[in-house]
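K.L.:
sharing a model prediction with you, sequence too.
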Amino acid sequence: MRRRLPALLLWGGLCLCLARPAVADAEHDRCIAASDGTNTSWATCGADLLKREDGRLNGAWKRVFAGLPDETRKNLLDEQRAWNAFKETSCLFYRSDDWGREGQVLHFPLCRAAVIAERVKALEGYGTFFKQ
């Protein structure tokens, strides 16, 4: 058992490193697969993923915000401004040199897309609550 533990830890660590957030949609996967394997093409795939997630966020915001009572609209607008500040600083650790170019062009957009997807989920939940 003692000999297996380091191997199991190594295997588990490798699996965690290779795990990707569920936010990487089929379009992103196709883009990565079709790319020439360069950082530039991977960065383009990541930027496109973030554009799609931002589009989902903007759509959810418009749908939900329009149907809210006045006081809730004001409070949610304040919250969204604070969340936007958070979003802009989220996942920046991947852009440091510690993570190399792979962190910058592969992991950063996936991380940021996951942050945006969680906000979309929260907004949609608010909208469902107020439709009741």
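P.N.:
Yep, that arrived.
K.L.:
only C-alpha atoms from now on, for both contacts and neighbour counts.
P.N.:
Fine.
K.L.:
quick check: next helix or strand after the longest helix seen in the chain?
P.N.:
In the chain, taking DSSP state H as the definition, the longest helix is helix 39-66. Read in the C-terminal direction, the helix or strand following helix 39-66 is helix 70-89, with elements assigned using DSSP states H and E.
K.L.:
comparison target below:
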Amino acid sequence: MMVNRTITAPILGLALLAAASGVADAQDDGTECSRNAETTAEMQSCADEALAQVDSQLNDIYDAIIQRLDSDGADRLRRAQRAWIAFRDAECRFQGLAAEGGSMNPVIVTECLASLTARRFDDLEAYLNCEEGDVSCVPLAPLE
């Protein structure tokens, strides 16, 4: 199959520009690191730092919830978390597709991982802040 390179190159260029601008927007979180990043290596370092921070927060809240679940609930959360991690990783590899093989790909993927991990943190945090009687919440044992 023959591809018309005069059409493909501009489309790929636009896709890379859109992906890079999405990363720039995601990194504009007010941290000194992201505001001062000028090179791809610096952007990657900022992305790695953001991911490590939010991943640590996610692990802390996950552990807090596990401690408040019975064994069946804990097993269900473990299975859900494993499935979520597989989804997150696949989704971020997909989001980096436009920059596959380029220097921005790891930045895009890492920023995506940080963003989705932050969303998962918010979801898990909501379980700890359910109002009594909310049947959409996970039943957690009361704190002792």
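P.N.:
All right, it came through fine. From a predicted model like this one, the values you see are computed outputs, not experimental measurements.
K.L.:
TM-score for this pair?
P.N.:
The TM-score (TM-score structural alignment, normalised by the length of structure 1) is 0.68; 111 aligned residues with a Cα RMSD of 2.5 Å.
K.L.:
coming back round to it: which bit of structure 2 covers the longest helix of structure 1?
P.N.:
Matched against structure 2 by TM-score structural alignment, helix 39-66 of structure 1 falls on residues 40-67.
K.L.:
how about that stretch: buried residues?
P.N.:
Across stretch 40-67 of structure 2, burial judged by 16 or more other Cα atoms under 10 Å covers 43-51, 54-55, 58, 61-62, 65-66.
K.L.:
have a look at how far, on average, the longest helix of structure 1 is from structure 2.
P.N.:
Its matched residues in structure 2 lie on average 0.8 Å from helix 39-66 of structure 1 after superposition (mean Cα distance after the TM-score superposition for structure 1).
K.L.:
next, the angle helix 70-89 makes with that helix.
P.N.:
Calculated by axes from the mean of the first three to the mean of the last three Cα atoms, to 10 degrees, helix 39-66 of structure 1 forms an angle of 170 degrees with helix 70-89.
K.L.:
give the other helices and strands that helix 39-66 of structure 1 contacts.
P.N.:
Judged by 3 or more Cα pairs under 8 Å, 6 or more residues apart in numbering; DSSP states H and E, helix 39-66 of structure 1 is in contact with helix 26-34, helix 108-131.
K.L.:
export the ones you listed to TSV and append columns for mean neighbour count and distance to Arg95 of structure 1.
P.N.:
Formatted as TSV, those follow (neighbours: other Cα atoms under 10 Å; distance: least, Cα to Cα, whole Å):
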stretch	mean neighbour count	distance to Arg95 of structure 1
helix 26-34	14	19
helix 108-131	18	7
